[in-house]
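*Asks:* Sharing a model that was predicted from the sequence below.
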Amino acid sequence: MGGMAKKKKHEKGTGSTPATVQLEKAGVAFTPYEYEHSNDHMDDGYGVEAAKKLGFDEHQVFKTLMADTGSERVVGVVPVSGHMDLKALAAAVGAKKAAMADPKVAMRESGYVVGGISPLGQKTRHKTVLDESALAFDTILVSGGKRGFSVGVSPEDLITVLDAVAAPIGTW
């Protein structure tokens, strides 16, 4: 497993998060990326800030969103360059519809703050759908579990660790 990314354990300043713990326990190679988060100019969102500050294409950096299907909450992971198609997400998990989960619920169930929600290491395990565009990259970036901290991981490893599915859930 793991592509070309090198596993770096407890990089200076990053410490350990539930996301990195899950990757380490699974033996998955990942690269931590830290940047100085700023609340200034957040019009584009946390993920776009990460892409710009880390020098990655916005199609390669993914945001984690939680939705509610009425019977369960599910996690969608889509590029920061676009939006999540809630109808497509619902279809990917066999539901009729989905709506964005309340941010307070997302924070409580994930164990992370908005802007730092990782698909990895969440307090409550949810079905997870990764936008299929991720498969075009050897490595994608997802939140490492706090604002200003991302991890680079192969999309195939992410799917395996999360028992996720890939589906076309992103829109541009």
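*Replies:* Cool, got the structure.
*Asks:* Every contact and neighbour count from this point should use C-alpha atoms.
*Replies:* OK.
*Asks:* So F62 lies in a strand, does it not?
*Replies:* Yes: judged by DSSP: H, G, I helix; E, B strand; the rest coil, F62 forms part of a strand.
*Asks:* From what I see, it and G82 are in contact.
*Replies:* No: in this structure F62 lies outside contact range of G82 using C-alpha atoms under 8 Å: 9.5 Å.
*Asks:* Show me what counts as buried in the one helix or strand K104 maps to.
*Replies:* Assigning secondary structure by DSSP states H and E places K104 in helix 103-110. Within helix 103-110, the residues scored as buried using 16 or more other C-alpha atoms under 10 Å are A106, M107, E109, S110.
*Asks:* And here is the other one:
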Amino acid sequence: MARKDRGGSVGTPATVALARAGIPYAVRAYEHDPAAESFGLEAARALGVEPARVFKTLLVDTGTGLAVGVVPVDRTLDLKAMAGALGVKKVAMADPVAAERSSGYVVGGISPIGQKRALSTVVDVSAAEHETVFVSGGRRGLDLELSPADLVSVTDASTGPIAR
């Protein structure tokens, strides 16, 4: 997949990181509705793709720092499985302010790619079931389409069954 800009000129830390790494991706922009109850399901509907291919980025607090879980938007993050994947006793959802501060993105637009601080990242194993997946491009109304292998590579992630 060649880099394709399908939503006007964009430049976010996520697109910069992908370009730097030489990873092919496609930009998928859509009109964000501020009243949307679920940013991820809104993206799936707006982009016309099955929710299982659109992944949300969730930050968790391990007690000693933050980590990133990437799961399909139609599922939830299994905190116990996430803790196991990270090798810690337990995790809790990170405070939104801490998530924004750490990632450099706003909630609803947090990308797993190009975050201010490199964090341990776990991508749900279901990503491998698809030729390409969608993740936030770094702002609401902007997704990036790329292969699951490239997502794992660029985020230096591990994979695990972390969604339920």
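*Replies:* Looks like it arrived, so ask away. Keep in mind it's a predicted model, so treat the numbers as computed, not measured.
*Asks:* Can you tell me which of the buried residues of helix 103-110 of the first structure is nearest F137 of the first structure?
*Replies:* The closest of the buried residues of helix 103-110 of the first structure to F137 of the first structure turns out to be S110 (C-alpha to C-alpha; 25.8 Å).
*Asks:* The closest one and A164 of the first structure, how far apart?
*Replies:* 16 Å (C-alpha to C-alpha, to the nearest Å).
*Asks:* How about K87 of the first structure?
*Replies:* For K87 of the first structure, the distance to A164 of the first structure - C-alpha to C-alpha - is 18 Å.
*Asks:* which of the two has more neighbours?
*Replies:* A164 (20 against 15; other C-alpha atoms under 10 Å).
*Asks:* I figured that one was touching D131, is that so?
*Replies:* No: because the distance of 10.3 Å does not satisfy C-alpha under 8 Å, A164 of the first structure is recorded as not touching D131.
*Asks:* Nearest residue to A106 of the first structure in space, please, no chain neighbours.
*Replies:* Nearest residue to A106 of the first structure, sequence neighbours excluded (C-alpha to C-alpha, 6 or more residues apart in numbering): M66, at 6.1 Å.
*Asks:* now swap in S103 of the second structure and tell me
*Replies:* Q115 (4.5 Å).
*Asks:* can you count the residues close to that neighbour?
*Replies:* 20.
*Asks:* Just give me the match in the first structure for it.
*Replies:* Structural alignment places Q115 of the second structure opposite Q122 in the first structure (criterion: TM-score structural alignment).
*Asks:* Show me where the first structure has its strands.
*Replies:* In the first structure, the strands defined using DSSP state E lie at 31-34, 62-68, 73-79, 83-84, 99-100, 127-131, 140-146, 149-153, 165-167, 170-171.
*Asks:* Dump the ones you listed into TSV; add distance to K6 of the first structure and mean neighbour count as well.
*Replies:* Listed next are these as TSV, based on distance: least, C-alpha to C-alpha, whole Å; neighbours: other C-alpha atoms under 10 Å:
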stretch	distance to K6 of the first structure	mean neighbour count
strand 31-34	6	20
strand 62-68	19	24
strand 73-79	23	26
strand 83-84	30	19
strand 99-100	34	16
strand 127-131	22	24
strand 140-146	13	26
strand 149-153	9	25
strand 165-167	24	18
strand 170-171	28	18
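*Asks:* Stretch 2-10 of the second structure: which residues count as buried?
*Replies:* R3.
*Asks:* quick one on the thing from earlier: reformat the strands of the first structure as CSV; add distance to E11 of the first structure.
*Replies:* Below are these laid out as CSV (distance: least, C-alpha to C-alpha, whole Å):
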stretch, distance to E11 of the first structure
strand 31-34, 7
strand 62-68, 21
strand 73-79, 25
strand 83-84, 31
strand 99-100, 34
strand 127-131, 27
strand 140-146, 12
strand 149-153, 11
strand 165-167, 30
strand 170-171, 32
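*Asks:* List just the one of those that sits closest to G13 of the first structure.
*Replies:* The closest approach between G13 of the first structure and any of those, judged by C-alpha to C-alpha, belongs to strand 31-34 at 8.3 Å.
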